[in-house]
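In: whatever this is, show me its structure:
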Amino acid sequence: MTESQNRTSKKVIAIIQARMGSSRLPGKMMEPIMGQPLMYHIIARALQIRCAQAVYLATTDQPIDDPLVELAQKMGLKVVRGSEDNVMQRFFLAIEDANADYIIRICGDAPLFDPEFMDQSTAAMVDREADCIRPICNGPSAYQGAGPISRRALEWSREVAPDDPRTYEHVTAYAYDHMDRLKTVPFDIAPAFQGEYKLSIDTPHDLEFFRNLYAHLYKPGQIISLEEAVQFIKKSKPAMAD
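Out: Okay, the predicted model is just below:
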């Protein structure tokens, strides 16, 4: 089987994990940024991932998360709801519903994940039947908020470490911490995106920074490119990047 044939034979889905409960910034997923909730911007970026054959919202079964469900369904997403305390359980509701082979995990509080990087890195994994990518870079990078992983790796994590919070809460962290036991594929990170960045919204200060960034760069109907965002961060707030 050629690489292109293997790629088309595998089912890839994107799963957005999000909920309204947050100890540091409650309700942040519906906080407005340029007239739209944060959740809207996360979904809009997820829908730009070309290799994802479906996009799911995985949220809790608590009534407080009903607004997220309503918005996700309005934007064409599939929705699964489950335990507030077990994110992995919610993921497998989506994985089993789609019979997915590969999953792109998207965090609901990091609105600058790069759809193109998701397409490229997922293709590299699928072509080599790998479980995750092994970034080649000198430290951290701006590629945050989303990442591809195989169903096989998540099943393995759930089997060998079901009670580890890296499994049931952070979903992919246990697998990433044990890459030596999985099949990985190296993936070069461009120097322009290497460095220390704070790209998640965890506090009111973070939210205000992103509102300012979107006020300068956002155009309705489009998404802000990661390159634009990195350049803006470096120019306007050097403390957020090396």
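In: rest of the way, CA atoms for contacts and neighbours
Out: Noted.
In: show the residue spans covered by the helices in this protein.
Out: 3-9, 38-46, 66-74, 87-98, 115-127, 151-160, 165-168, 173-177, 204-217, 226-236 (DSSP state H).
In: can you give the contact residues for the shortest one?
Out: Right, the one you point to is helix 165-168. D85, N86, V87, M88, Q89, S157, R158, A161, P162, T172, A173, Y174 (Cα atoms under 8 Å, 6 or more residues apart in numbering).
In: mind checking which of those are buried?
Out: For the contacts of helix 165-168, a burial check counting by 16 or more other Cα atoms under 10 Å picks out N86, V87, M88, Q89, S157, R158, T172, A173, Y174.
In: and the residue most central in space within the chain, how far from D180?
Out: Nearest to the geometric centre of the chain sits I106, at 1.8 Å (Cα atoms, centre = their mean). Distance, I106 to D180, by Cα to Cα, to the nearest Å: 24 Å.
In: got it, and E129?
Out: Note on E129: its distance to D180, by Cα to Cα, is 16 Å.
In: more crowded one of the two?
Out: A count of neighbours by other Cα atoms under 10 Å puts E129 above the other of E129 and D180, at 19 against 9.
In: list the contacts of the more buried one.
Out: Contacts of E129 by Cα under 8 Å, 6+ apart are K183.
In: distance of the nearest residue to G21 once chain neighbours are set aside relative to F92?
Out: Take G21 and drop its neighbours on the chain: the residue closest to it by Cα to Cα, 6 or more residues apart in numbering is G27, 6.1 Å away. G27 sits at a distance of 25 Å from F92 (criterion: Cα to Cα).
In: neighbour count: these two, which is higher?
Out: F92 (19 against 14).
In: how close does that one sit to N99?
Out: From F92 to N99 the distance is 10 Å (Cα to Cα).
In: cool, and E116?
Out: Where N99 is concerned, E116 sits at a distance of 24 Å (Cα to Cα).
In: kindly report the same for V12.
Out: 9 Å.
In: quick one: which of the two has more around it?
Out: Between V12 and N99, counting by other Cα under 10 Å, V12 is the more crowded of the two (29 against 15).
In: I'd like the structure of this one too, to check against the first:
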Amino acid sequence: MQIGGIILARYNSRRLPGKALKDIGGKPILLQIYQALRQYFSQGNIVVATSSSPTDDPIAAFCKQHQIHCYRGSLDKVAERFYDCAKHFGFEFAFRINGDNLFVESRCIVQMMADVQQDASYDFLSNVKERTFPFGMSVELLNTEFYGHCLEKFQQDARYQEHVTLYLYENENIGERKYYFNTKTPEAKGAHLAIDTPEDFEIAQLIYAQMLEPNNTPPLADLIRYYKQAKKKYEASLER
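Out: Just a heads-up that it's a prediction; the model follows:
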């Protein structure tokens, strides 16, 4: 079974331009995510999916420099880009990983991989439902053939094209599903760990400085403790 990890990334973010290649802990965010995933995927099964727009040339150049597979597709039709990338590389199942999700939820990745290898009838696996995990630690795994059929239904819908799995959450009756919930660290719900703004970036740097093993996302309870301390330190800096 071919299971791939697709990192969706673009360079020209409105709120934090160039965020995918901004440096944290001595490495670009995109490289941090890639190296975290390399613990679970072979090099050939991780792809950065960016757009064919010239604005994303820096991401393509970065991938070439670091020998990372890069797929270039539609700028605005992100869902189509994700699906076309999965088909191009022959992935039967494809993880959707966001290029601003520095803190990879590896435990969900490992469990989802094990679950589809044991039962290939699943179409959609996700830890997003009810948002018990922090924003920025989303992990979703899709059966490529199933997702292709879904894409045919919303091909021209800009809202579903932009938000890759929104159609599935709004149409709960389709597909065989499995959801994963965080029950051990309830204080993690609502935490914002995605790097989307300058504030997010500063807080992520402060979190990263506290991590004992920078190349590995710490247990969720520790990560949330680091997050709270980082947020408090950031807010204190604004008051000076």
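In: wait, which of the helices of the first structure is closest to Q53 of the first structure?
Out: Among these, helix 87-98 comes nearest to Q53 of the first structure, with 9.2 Å by Cα to Cα.
In: that closest one vs the second structure, average offset?
Out: Aligned to the second structure and superposed, helix 87-98 of the first structure gives a mean residue distance of 2.0 Å (mean Cα distance after the TM-score superposition for the first structure).
In: corresponding residues in the second structure for that helix?
Out: The alignment of helix 87-98 of the first structure onto the second structure (TM-score structural alignment) spans residues 78-89.
In: what residues does that stretch touch?
Out: Against stretch 78-89 of the second structure from outside (Cα under 8 Å, 6+ apart): 4, 6, 8, 45, 49-51, 71-74, 92-94, 96, 144, 147-148, 151, 155, 160-165.
In: quick one: distance of that stretch to the chain centre.
Out: The chain centre lies 15 Å from the centre of stretch 78-89 of the second structure; the measure is Cα atoms, centre = their mean, to the nearest Å.
In: likewise for stretch 149-159 of the first structure?
Out: On Cα atoms, centre = their mean, the centre of stretch 149-159 of the first structure falls 17 Å from the chain's centre.
In: of all the residues in it, which ones are buried?
Out: So stretch 149-159 of the first structure, judged by 16+ other Cα under 10 Å, has buried residues I149, S150, R151, A153, L154, W156, S157, R158.
In: farthest pair in the residues you listed?
Out: I149 and R158, at 13.6 Å, using Cα to Cα across these.
In: out of the contacts of helix 165-168 of the first structure, which is nearest to V185 of the first structure?
Out: T172 (16.0 Å).
In: can you find the partner of the closest one in the second structure?
Out: Under the alignment (TM-score structural alignment), T172 of the first structure maps onto T165 of the second structure.
In: how about that match, what does it touch?
Out: Residues in contact with T165 of the second structure (Cα under 8 Å, 6+ apart) are A79.
In: same thing with N86 of the first structure?
Out: Per Cα under 8 Å, 6+ apart, neighbours of N86 of the first structure: Y168, E169.
In: distance check, it against D61 of the first structure.
Out: Applying Cα to Cα to N86 of the first structure and D61 of the first structure gives a distance of 11 Å.
In: follow-up on the earlier one: what would the buried ones among the contacts of helix 165-168 of the first structure look like in JSON lines with distance to S22 of the first structure?
Out: Shown next, in JSON lines, are these (distance: Cα to Cα, whole Å):
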{"residue": "N86", "distance to S22 of the first structure": "15"}
{"residue": "V87", "distance to S22 of the first structure": "14"}
{"residue": "M88", "distance to S22 of the first structure": "18"}
{"residue": "Q89", "distance to S22 of the first structure": "19"}
{"residue": "S157", "distance to S22 of the first structure": "25"}
{"residue": "R158", "distance to S22 of the first structure": "25"}
{"residue": "T172", "distance to S22 of the first structure": "20"}
{"residue": "A173", "distance to S22 of the first structure": "20"}
{"residue": "Y174", "distance to S22 of the first structure": "22"}
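In: just the closest of those residues to G139 of the first structure, please.
Out: Taking Cα to Cα as the measure, A173 is the one of these closest to G139 of the first structure, at 16.9 Å.
In: relative to E228 of the first structure, how far out is the closest one?
Out: With Cα to Cα as the criterion, A173 of the first structure and E228 of the first structure are 28 Å apart.
In: same question for Y143 of the first structure.
Out: Distance from Y143 of the first structure to E228 of the first structure, by Cα to Cα: 13 Å.
In: which of these two has more neighbours?
Out: Neighbours per residue, other Cα under 10 Å: of Y143 of the first structure and E228, the larger number sits with Y143, 20 against 11.
In: once you drop chain neighbours, what's closest to the more buried one?
Out: Nearest non-adjacent residue to Y143 of the first structure, counting by Cα to Cα, 6+ apart: F113, 6.2 Å away.
In: what does E152 of the second structure align to in the first structure?
Out: Per TM-score structural alignment, E152 of the second structure is aligned with E159.
In: swap in M113 of the second structure?
Out: In the first structure, M113 of the second structure lands on T122 (TM-score structural alignment).
In: now, which of the buried residues of stretch 149-159 of the first structure sits nearest R134 of the first structure?
Out: Out of these, the member with the shortest distance to R134 of the first structure (by Cα to Cα) is I149, at 11.0 Å.
In: ok, and the closest non-adjacent residue to the aligned residue in the second structure for that closest one?
Out: Using TM-score structural alignment as the criterion, I149 of the first structure maps onto L142 of the second structure. In space, and not counting its chain neighbours, L142 of the second structure is closest to F124: 4.7 Å by Cα to Cα, 6+ apart.
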